[in-house]
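Novice: Fold the stuff below for me.
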Amino acid sequence: MKPLQDLKGITQPVLSGLRKLGIHSIEDLLLHLPLRYVDETRVTPIRDLRLGEQAQVEGEIIHAEVQYKPRKALIARLQDASGILTLRFLNFYPSQIAALKEGNRLRALGEVRNGFFGYEMVHPQCKPVREGAAVKQTLTPVYPTTAGLSQPSLRKWIGRALETASHDELLPAKVYQGKAWPDFQQSLLQLHYPPPDADQHALQEKTTPAWQRLAFDELLAQQISMRKHYARRRGLGAPAMPPSKKLVSALLKSLPFGLTAAQQRVFTDIQHDLGRSYPMQRLLQGDVGSGKTIVAAMAALQAIEHGWQAAIMAPTEILAEQHFNKLNTWLQNLAAGAAPVRVVWVAGSQGKKARAEALAAISSGEAQLVIGTHAVFQDQVQFARLGLVVVDEQHRFGVQQRLALRQKGAQPHQLMMSATPIPRTLSMSYFADLDVSVIDELPPGRTPVVTKLVSDARREEVFERVRAACSQGRQAYWVCPLIEESEALQLQTAVDTHIALQEAFPELQVGLVHGRMKPADKQAVMQAFAANQIHLLVATTVIEVGVDVPNASLMVIEHAERMGLSQLHQLRGRVGRGAASSACILLYQTPLSETARARLKIIYESSDGFEIAQADLHLRGPGEFMGIRQSGTPMLKIADLERDAGLLEEAQAMADWLLQKHPQAAEAHLQRWLHQAQELVKV
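Specialist: As a prediction, this is how the structure comes out:
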């Protein structure tokens, strides 16, 4: 890789700006591709301008003045042989006033709008020209940039990089056999300097042969990286844990329910992985309520039976506590050797004494199953023999957090669980180094949840629905809106809602739970709700995952338009856990944005987690969908997982072939595309 400093004359401010964009080498600069293009290859006569189109005109300034009514603006009149066009600037500098002096000749590029005096351009790009000056020969690229790094500067240095860097083909011809794609150099030239007759719509949509070629190359690099990590993991040593002969069967006999066929199938996968002498890295997907926890418990028992410790990490204290209570109930009567299985939990808000006891039990090995929040991976927590790590709702933890927990064991097996189903293309790309199992059926007895969209103007009707459900002995949730800007504001909203609902329902016991409560208070409220001592529970989104109260048959979600699809689906999954018919009311405020309208339509029409996840991926993109934008995993810059799904499948097959037959070429290709990225490893 050639450093940026090899570009003659490059300055420190330019280097600093490029690094902010993630550009660290000349090769990175080559692959910094345009967002869009503007057409400066032709000059349009003023009389031929069309409303709403972007165009370039050339003429002489015949009048310019600063007007102060109705608001301050610099107004200039540009004339060519066919007519006159108004140029309007609402923010301007003395240099612009000088450039627009009467008699000056210039070209203006902008969108044509209707103005008071006919057609006008607001804040067009202007540059002085001599009469008869040549127009540009290629479309003008507009690049992603940052403050202090102008478009002309970016174009200049990308042009220098194209003159300086190597554009050689790195891969065997077979890789591109049957493709009508340009080579690497031609692809770059066609994207940085498209000819005037290029299909601008196809360029914008990234469907030209040049875009397709580079999208394939990027996906191929990602797949090579993933397959290398997959192979490397198989070279590591991990404790082999043969199938459990006692504990798992004892647990299953003690439970009041049987496993579904899907649960049995995925546990067979996990059981097989744990018996190997290299680390398991398996992603367990299952929709809300599909029974992932019992599968995690069985995996933990397989480790415990062979003298190893297991850890289960959850994203919230409520969920960690629920796991602890449920697993402790299941496992407390099972014996590993002479003593019963000991389960402890660790959380940031734990009391000093309880925490010290838990830490001592973990470090001595007495605690065989450790359950907690991110506090589990803190330095004070030292495991005696950690053999299995289970990460629930894995996308909520950053890579560094998951790695910190994994490093507490020599090379523990790892099971990641997610109730946010992962669309196939995302699984094939960002999770290609993992083995994936899916629980694709719900346990018997789950009732379908009816979803209703209700405007906030009909709030009184919703109150009546809540009153009716609770008077029949059922319970309800009232979820407060997500307020990302301020946790304190969200908390206040929950407190205010609690007071308002207590006044609205004097005959009901109305509880309140939120993330800032002390664990003991939170636990007391949740236990009271589970025991039907609280009829209506006001909650923030802390109840999104893990809460299991079969008698709760109604959920009201305020400001549902503010929430993401996966979050709405998770919340809705808190009801419908018993035999009673259940409903989820999505209260929304108008006017709705197009995105909010699309989200609510999807959640109203579908209860299929995978279908909702695919729609969520479409609306948000992969980074936001799986929390990988901040996780250290490099995002795809060119390829799009929906548009390029076919290319992804080809890249996956080609990556395996290259690594087997042409490993050096595969490595060179990886270096070209991902040399500066953090390792694409799911830990």
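Novice: Going by C-alpha atoms from here, please, whenever you check contacts or count neighbours.
Specialist: Will do.
Novice: just checking, what packs against the helix or strand hosting residue 656?
Specialist: Here residue 656 sits within helix 645-661, counting by DSSP states H and E. If contacts are counted by 3 or more C-alpha pairs under 8 Å, 6 or more residues apart in numbering; DSSP states H and E, helix 645-661 sits against helix 209-234, helix 424-429, helix 663-674.
Novice: Can you name the residues that contact residue 602?
Specialist: Counting by C-alpha atoms under 8 Å, 6 or more residues apart in numbering, residue 602 touches 612, 615.
Novice: sec struct for it, please.
Specialist: Here residue 602 takes the helix state, with states given by DSSP: H, G, I helix; E, B strand; the rest coil.
Novice: ok so, going back, please identify which of the helices and strands packed on helix 645-661 is closest to residue 512.
Specialist: Closest of these to residue 512 is helix 424-429, at 37.3 Å (criterion: C-alpha to C-alpha).
Novice: which other helices and strands contact the helix or strand following the closest one?
Specialist: Note on helix 424-429: by DSSP H and E, the next helix or strand toward the C-terminus is strand 435-439. Packing contacts for strand 435-439, counted by 3+ C-alpha pairs under 8 Å, 6+ apart, involve helix 261-274, strand 281-286.
Novice: now the other sequence, so there's something to compare against:
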Amino acid sequence: MGKLPAVSPKSAKPNQSPAQRALARLGLVRDIDLALHLPLRYEDETRITPIRNAREGEVAQIEGTVLDCSVQLRPRRQLVVVLDDGTGRCELRFFSFYPSQQKTMAVGERLRARGEVRGGFWGRQMLHPAFRKAEGPLPAALTPVYPSTAQLPQAYLRRAVAMALTRVRLDETLAPEWPVPPLAVHGQNGHLHIWSLREALLFLHHPAPDVALATLEDHSHPAWQRLKAEELLAQQLSQCRSRAERARLRAPVLAPGDGAGSLHAGLMAALPFALTGAQQRVGREIAHDLARPQPMHRLLQGDVGAGKTVVAALAAARAMDAGWQCALMAPTEILASQHFAKLVQWLQPLLQARGQCVAWLVGGQKKKERATALEAIAQGAAALVVGTHAVIQQQVRFARLGLAVIDEQHRFGVAQRLALRQKTAGGEMEPHLLMMTATPIPRTLAMSYYADLDVSTLDELPPGRTPVVTRLIADSRRDEVIARLAQQVARGRQAYWVCPLIEESEALDLTNATATHAELAEALPGASVGLLHSRMPAGEKQAVMEGFKAGRTAVLVSTTVIEVGVDVPNASLMVIDHAERFGLSQLHQLRGRVGRGAAASACVLLYARGESGHLAQAARERLKAMLQTHDGFEIARRDLDIRGPGEFLGARQSGDAMLRFADLAQDGALLDWARAVAPQMLARYPALAQAHIERWLGGRAEFLKA
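Specialist: Okay, here's the model as predicted:
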């Protein structure tokens, strides 16, 4: 095959073979990428099973002489080959075949065939087995089956991996004083043996036939443990280095301004409620960070309704008291407008006395309004800027940006978060960064993916939140749910009805928002039913939301654009259509839109079974969790168990550095080891640490900093 050219998805050229382009699309560019492309499963081609000993239902490899090779036309066209090994006979049946295959399986040829043995009226059979001429010795190791695509045959991929393993440098990067934890130590001939990376990789690509397959499949084998330890160490090294690099950066010192004339004191006095103990504690943590000359890099997490916006507003007041600007970026215009309305209410009167304002910046603004906002931001008259991703566009110039707040940070791509941080606060300085999320991060995930962040947790809800009753109802009882909705509307209450799709889809036979809006408008004569979805113009969305908040609209039919940020105390019923299609955290966020007033509130999870008449296992687990708990942290833990960290973290996009091998639920001991070793390794062996990061993360390490 020759040496495989190193190609990237962007540099793939038309003259490359489809297999080479497929390698690039899979990210298999460097030799180390191929070496770390591990098998999904293995086939045992190391032994021959006599036909008479082959058991029905088991996969076996047989070898024998072809007695007959003929095409049968009934009951359907098929190639039937009869193989005899002296102990018995087995029919090989192929419903699709080529003349070249018939030639290989001609009468008299000696074949090896591997497949599932079936019993039949005429004896043992195999349907579409793998086969080849019985030439050469049997393999000494199990045959790997790799993750692949249609354009990348297993034989080509196996050769590519084998060649990469002969070329790749696998020098040890772990110093001997930090052996991998006992999980990775394996007894051999009565002696302890610590697997090297080279040994582990060679073994996992070609394991010995006597290995217990279960230990390979559940990744508990010592060779797997070594790889998982290395991967976790690379991640922790990258995070530690990011933290160390951040400590060398400079940020404006935003010293507390709690005096009588300060914005912070004015805001505290203007708030119509008392802060919870958790809000006060987190406020002190943030104030301590802002007063340091290093940039804050803090994640503020709290359940739905825990009061994160107030904490962010108080942090912004501290920045403005110190003479610096603050920017708050939200993922949707609806959420951004909610923040804007609250912050204008709280801060605009205080800022006006200083000749400053709160600016609004989104993509769909009128040209004149946008130009006015940009000028105010550039001159420093806009002390606080609230908006969507428009805040990070190139033409936005801040006079003195000292604090950047990102709400629902997991909804932004890494490159977007980096762009906001690079709106420098003047000179070589970087703004302080406060990220907020209403999707609590389980501890193991925070230790792994957010090791370079300081995490503050609002673990206390403000008093007065009404408990929300959750009900699971089959779609066949949809009429009953609509009748319940009509009762709520008749009592003067408001309700949400959330749909998963905007338009009909042939792939997913789900009721769309437009059809549901028409259905409810007909079922509720005299009631105002609004429609909200992401494709509506910004002005129209705003008008619909204002109508609902003002109480003019009784029922709001919506897609998930109302998932976060919408606060309508009079809304007491949330109906989630096709709830089985939603993620667990998303369901929890939607439920949090009700129970914000004094009225008893309910959340109805309307579900539809699949064609089989059953819900998928993951959907059942999600809906069950919603019935069992309202605790956002418990919801997050279960969501992590169901979806895994990659999907849970969602939009750590662009340079996605999710773990491929380690499992945070099972590998806590390895994670603890990696967290302990990483800072020591960076301090004592920086060259080894760099080599280790480069091997495992390549260019993706930069994105772990965002």
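Novice: Of the helices and strands packed on strand 435-439 of the first structure, which is nearest residue 200 of the first structure?
Specialist: strand 281-286 (41.0 Å).
Novice: Measure the mean distance from the closest one to the second structure post-superposition.
Specialist: Compared with the second structure after the fit, strand 281-286 of the first structure shows a mean deviation of 0.8 Å (mean C-alpha distance after the TM-score superposition for the first structure).
Novice: Neighbours of residue 267 of the second structure, how many?
Specialist: 18 (other C-alpha atoms under 10 Å).
Novice: Repeat that for residue 130 of the first structure.
Specialist: A total of 10 residues lie near residue 130 of the first structure under the criterion other C-alpha under 10 Å.
Novice: Map residue 514 of the second structure onto the first structure.
Specialist: Matched by TM-score structural alignment, residue 514 of the second structure corresponds to residue 495 in the first structure.
Novice: For that match, which non-adjacent residue is closest in space?
Specialist: residue 512 (7.6 Å; C-alpha to C-alpha, 6 or more residues apart in numbering).
Novice: In the second structure, what residue corresponds to the one you found?
Specialist: Checking with TM-score structural alignment, residue 512 of the first structure has residue 531 as its match.
Novice: about what we covered before: list the buried residues of the helix holding residue 656 of the first structure.
Specialist: Within helix 645-661 of the first structure, the residues that count as buried by 16 or more other C-alpha atoms under 10 Å are 645, 647, 648, 649, 651, 652, 654, 655, 656, 658, 659.
Novice: Skipping its backbone neighbours, what lies nearest residue 276 of the first structure in space?
Specialist: Sequence neighbours aside, residue 240 is the residue nearest to residue 276 of the first structure in space, at 5.0 Å (criterion: C-alpha to C-alpha, 6+ apart).
Novice: what kind of secondary structure is the aligned residue in the second structure for the one you found in?
Specialist: Here residue 240 of the first structure is matched to residue 253 in the second structure, going by TM-score structural alignment. The three-state assignment at residue 253 of the second structure reads coil, by three-state DSSP.
Novice: tell me the contacts of residue 253 of the second structure?
Specialist: 290, 291, 292, 293.
Novice: nearest spatial neighbour of residue 597 of the second structure, skipping sequence neighbours?
Specialist: residue 569 (4.2 Å).
Novice: mind checking the SS state of that neighbour?
Specialist: Following three-state DSSP, the label given to residue 569 of the second structure is coil.
Novice: Distance of it relative to residue 535 of the second structure?
Specialist: Separation of residue 569 of the second structure from residue 535 of the second structure (C-alpha to C-alpha, to the nearest Å): 26 Å.
Novice: Same question for residue 618 of the second structure.
Specialist: 30 Å.
Novice: More neighbours: which of these two?
Specialist: residue 618 (15 against 8).
Novice: Make sure that one is indeed in a strand.
Specialist: No. Residue 618 of the second structure: not assigned to a strand; according to three-state DSSP it is helix.
Novice: Aligned counterpart of it in the first structure, please.
Specialist: Match for residue 618 of the second structure (TM-score structural alignment): residue 595.
Novice: Could you pull up the residues touching that match?
Specialist: residue 619.
Novice: Same check on residue 278 of the second structure?
Specialist: Residue 278 of the second structure neighbours (C-alpha under 8 Å, 6+ apart): 457, 458, 459, 460.
Novice: Now tabulate those residues in a markdown table and tack on distance to residue 550 of the second structure and neighbour count.
Specialist: As requested, those are exported to a markdown table (distance: C-alpha to C-alpha, whole Å; neighbours: other C-alpha atoms under 10 Å):
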| residue | distance to residue 550 of the second structure | neighbour count |
| --- | --- | --- |
| 457 | 32 | 20 |
| 458 | 30 | 23 |
| 459 | 31 | 17 |
| 460 | 29 | 15 |
